[in-house]
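Engineer: Give me a 3D structure for the following:
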Amino acid sequence: MTTTTYPVRVDGALDDRLNRWLWLVKWVLVIPHLVVLAFLWIAFAVLSFAAFFAILFTGRYPRSIFDFNVGVLRWTWRVQFYAYGALGTDRYPPFTLYDVPSYPAHLEVEYPRHLSRGLVLVKSWLLAIPHYIVLAFFLGGGTWFATQNWEWSVGLVGLLVLIAAVVLLFTGRYPQPVFDLVLGMDRWALRVAAYAGLMVDQYPPFRLDLGGDDPATTRLERRTPQSLPSASPREPTPRMSAGRIVTLLLGITASLASIVGLAVGGGLAWLDLGMRDSAGYVTTDKVTLRTSGYALASEEVTIHDDGATLLRRLFGDARVRVLADDGLPVFVGIANGADVRAYLAGVAYSTVTSPGPYSTTYDDHAGGAPSTPPTELAIWRTQAVGPGEQTITWPIESGDWTLVVMAPDATAQVAVQADFGATAAALTGVWIAVLAGSGGFLLIGMLAVVLAVVRRPEPGPSTLEPASAGRSNESEDIH
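Structural biologist: The predicted model follows:
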């Protein structure tokens, strides 16, 4: 035992003999673990949110949630140690939240009897920022640039593990100094994860504790059932039953679906409350549309009979408003797609394929001028023409439809500002129903997760005490 201790212990024992080639395919072998861990980390986030309020009001981290979250960190560490976080072993990681004494990677967190109610408000987002900066250098990270490119930087851990893998490939040995340094950085990251996960109040030390055996942590005695007087010597290490695993996965799935539903419902509420104008239309932002040809046309939209009924119920009447950039008169109309194709055959015009507030894409068609101005045609289902802003409304109906914007005299160089809207009378009821249903699913999912992780009061491998205290209080109920 050392005089300087930290309540998070991370150990890893380097295998004496590692396969030279196995590391090349470990990225495939860990896929089943990554799938399970994706769900477990969702549960970790949800339960940490619940633990935040428990700590804030009671000063205690609920024990069942604590054991589960430690198990997620432990599982993650075993997978990292096996794969590209260390490449320290060729033994496949077990599928369990509990500690496996025979596996070479271990993580333990001492259960706190009391946590600061004030620190819980600032640990993860403020106090841990200096550590996040260091860990970005150790572990690497992604950056999203204004050019809409995602760039990923490889951290020092990844670089060192790659060097060790290449040395292993040619020599059959993993360089011990590289392993010690990698373990020190991994240990730093996991201490910060436990701190940001609200499991400890002690600030993580700014130092690299090198080596596989954690040199700066109180050794935490694993209180297995065999070490307790009340446990049978033959009692097996606790495992999550199949029913609990199924309940956990169902709860996580329901929680994830509810989060998506809440996002969708929130977006619909924003459309209804924030994008509806004084005329009652939910309206897009204005977009600039322009062509050097004689007409702007939308892509042809096909609406079937049954679809038209549904669209009318959801969106009501559609509206298009256009305003010529030069202040001259403008024509806007909707007609059957076949009639528009016949009218614009051989005409130079542009089809708007993707309108947007910042950029719009077009499909340009070569040709000459139209033989007839649009105002002289009888093909339009609805139309508007004149100076200033022109508006058409259209009760959605079945058929093949195309929207056309032109100069009334069919001259070239068309440039307009346009927006699109719909009455969408049913939108209010839709977002209320989506939010209510998603909120109910979230409660059900969280309840399922809690039921899956809460165990009856019995000692297990994740129940830990400092070794010095554990021997003097073995008969104490650790729950």
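
Engineer: contacts, neighbours, all on C-alpha from now
Structural biologist: Will do.

Engineer: any idea which element the residue nearest to residue 211 when sequence neighbours are not counted lies in?
Structural biologist: Using CA to CA, 6 or more residues apart in numbering and skipping the chain neighbours, the partner closest in space to residue 211 is residue 180 (4.0 Å). If you go by DSSP states H and E, residue 180 is part of helix 176-196.

Engineer: With residue 302 instead?
Structural biologist: Per DSSP H and E: strand 301-303 holds residue 302.

Engineer: Mind listing what's buried along the helix or strand that that strand is followed by?
Structural biologist: Where DSSP H and E defines the elements, the next helix or strand beyond strand 301-303 is helix 305-315. Buried residues in helix 305-315, defined by neighbour count with 16 or more other CA atoms under 10 Å: 308, 311-312, 314-315.

Engineer: I'd like the structure of this one too, to check against the first:
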Amino acid sequence: MTTYPVRVHGRFDPALNRWLWLVKWLPAIPHYVVLAVLWTAFGVVGLCAFVSILVTGRYPRPLFDFALGVLRWTWRVAYYSFGALATDRYPPFSLGEEPDYPATLDVAYPERLSRGLVLVKWLLAIPHLVVVTIFLGGGGYLAFRAGEWAFSPAGGLVGLLVLIAGVVLLFTGRYPRGVFDFVLGMDRWALRVAAYVGLMTDAYPPFRFDPGGDEPGAAALDAPPPPASSSGPPSRVVPAVIGVLLLLLGTGSASAGALGLWAEQARRDATGAVAAPALTVHTSGYAVELGTAELRWTEAGQAVGEDWLGTVGLRVDPGTFVGIGPAADVTRYLAGVERDRVTGFGDRTAYRHSTGVAPTTPPHAQPFWAATGVGSLTWTPRPGDWTAVVMNADGSRVVDTPVVATATLPALAPLSWTAFGGGVLLLLLGGGLVLFAATRPTRPAAPVRTTIGDEDHA
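Structural biologist: Next up is the predicted model:
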């Protein structure tokens, strides 16, 4: 019986040192350094293989052997360290097969690969990547982070079970066989997905959990590859995956639209403005800077900006001064004044305090304000850098007041309806594709003919 072309083996060793696993991370550091370089090269090799497969339908054998060597090295280090903790034998610094090491990995070399499938493998693998993320936490052995390929040796459910196995080993001197089998099943799943996403096979990884150190069935890795019509994922997988993605996008879009429509109806006040939740600001000094807004749009697009924001407002306690002015002028006015600047809103407002003295003139006497008010203000946004300031009207110290930001947001309703309608459409399309995939009959496999004597048998 031929198993999946990615074969992962691990030899169980019940006689492990009960203390060594506590410090395995230290001798494994040189391997992690080398693997970081190798996985960067793996990404470059993958891009070269992508072009080759797209043009010729072949994965160049030297590049394939290098990619396989990286997976083998990765699996040996993970098996030794916190991807399994299943051996005390130090892994060799080698890209080769190393058949005598307790952890081995092999991938059948494909003579031909689908040119079209190479374009969508990342999309088809999304359901598997979700599973692998749960298993390994950091995205698995094959992850794409910060624009480069990266290696994640352990984490997630694997990391938790390996930690449990280490604690049991520490106190009993034995590695639990059940934990070993389960961990190897998750590692095997992750490495199958890594090879598929790495373009090393067209055979879609099975949604099957194969626990234990040995692969199920007997291997036939050097057997000829199946015909092109039978390779790759089942015909129902592609519409199912696309349908799930459309359902996710549709849910997000429809939810955002529904939230906007709720705000349009429930958050508008008597003046027609949408009000944000009130936030209390406090300073023992003389002023609170609410932050600087950088508004940028061209003169030709200024109307668009106003159509989006509408009229902006700020409300504070009666008797409290609030003003919006050019950031540079506000900075000059408050230079040397004891004040607080809001640096973040959350469960608690964060500030940056500046020591100083009282302002020389009251805030309402300054000519640079674009909009001011006592208790509230309204302002039509214009391009520039603007800072909002809250002070006592007489310029005295200790400011404590709630602040409510408002905006008329004339574009809120049409944008919300557009997002909601688009989301509903995506949900219908995604649901239709999933239903199509679920009800479409599976293509029957071609009969296998054998010859016994002079007679053919199907």
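
Engineer: picking that back up, what about the residue nearest to residue 211 of the first structure, how many residues nearby?
Structural biologist: Close neighbours of residue 180 of the first structure, defined as other CA atoms under 10 Å, add up to 20.

Engineer: tell me the contacts of it?
Structural biologist: Neighbouring residues of residue 180 of the first structure by CA atoms under 8 Å, 6 or more residues apart in numbering: 210-212.

Engineer: And for residue 445 of the first structure?
Structural biologist: 250-255 are the contacts of residue 445 of the first structure under CA under 8 Å, 6+ apart.

Engineer: Serialize the residues you listed to a markdown table and add fields for distance to residue 43 of the first structure, neighbour count and secondary structure.
Structural biologist: Below are the contacts of residue 445 of the first structure laid out as a markdown table (distance: CA to CA, whole Å; neighbours: other CA atoms under 10 Å; DSSP: H, G, I helix; E, B strand; the rest coil):
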| residue | distance to residue 43 of the first structure | neighbour count | secondary structure |
| --- | --- | --- | --- |
| 250 | 11 | 19 | helix |
| 251 | 8 | 26 | helix |
| 252 | 6 | 27 | helix |
| 253 | 10 | 19 | helix |
| 254 | 11 | 22 | helix |
| 255 | 8 | 27 | helix |
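
Engineer: CSV for these, including distance to residue 273 of the first structure?
Structural biologist: CSV is the format used below for these (distance: CA to CA, whole Å):
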residue, distance to residue 273 of the first structure
250, 34
251, 32
252, 31
253, 30
254, 28
255, 26
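
Engineer: What is the nearest of these to residue 4 of the first structure?
Structural biologist: The nearest member of these to residue 4 of the first structure, counting by CA to CA, is residue 252 at 38.8 Å.

Engineer: from what I can see that closest one touches residue 42, true?
Structural biologist: Yes: using CA atoms under 8 Å, residue 252 of the first structure is in contact with residue 42, at 6.8 Å.

Engineer: And the helices in the stretch 101-250 of the second structure?
Structural biologist: Listed in chain order, the helices of the stretch 101-250 of the second structure (DSSP state H, counting those that start in this stretch) span 121-124, 126-136, 156-172, 177-197, 237-266.

Engineer: from the ones you listed, which stretch is densest packed?
Structural biologist: Mean neighbour counts were compared across the helices of the stretch 101-250 of the second structure using mean count of other CA atoms under 10 Å; the top stretch is helix 177-197, at a mean of 22.

Engineer: Check the offset of that helix from the chain's centre.
Structural biologist: 21 Å (CA atoms, centre = their mean, to the nearest Å).

Engineer: For that helix, give me the average deviation versus the first structure.
Structural biologist: Its matched residues in the first structure lie on average 2.5 Å from helix 177-197 of the second structure after superposition (mean CA distance after the TM-score superposition for the first structure).

Engineer: Okay, angle between that helix and helix 156-172 too, please.
Structural biologist: Interaxial angle, helix 177-197 of the second structure versus helix 156-172 (axes from the mean of the first three to the mean of the last three CA atoms, to 10 degrees): 150 degrees.

Engineer: and the residue nearest the centre of the first structure, what element?
Structural biologist: Computing the C-alpha centroid of the first structure and ranking residues by CA atoms, centre = their mean puts residue 42 first, at 9.3 Å. Taking DSSP H and E as the definition, one finds residue 42 of the first structure inside helix 31-58.
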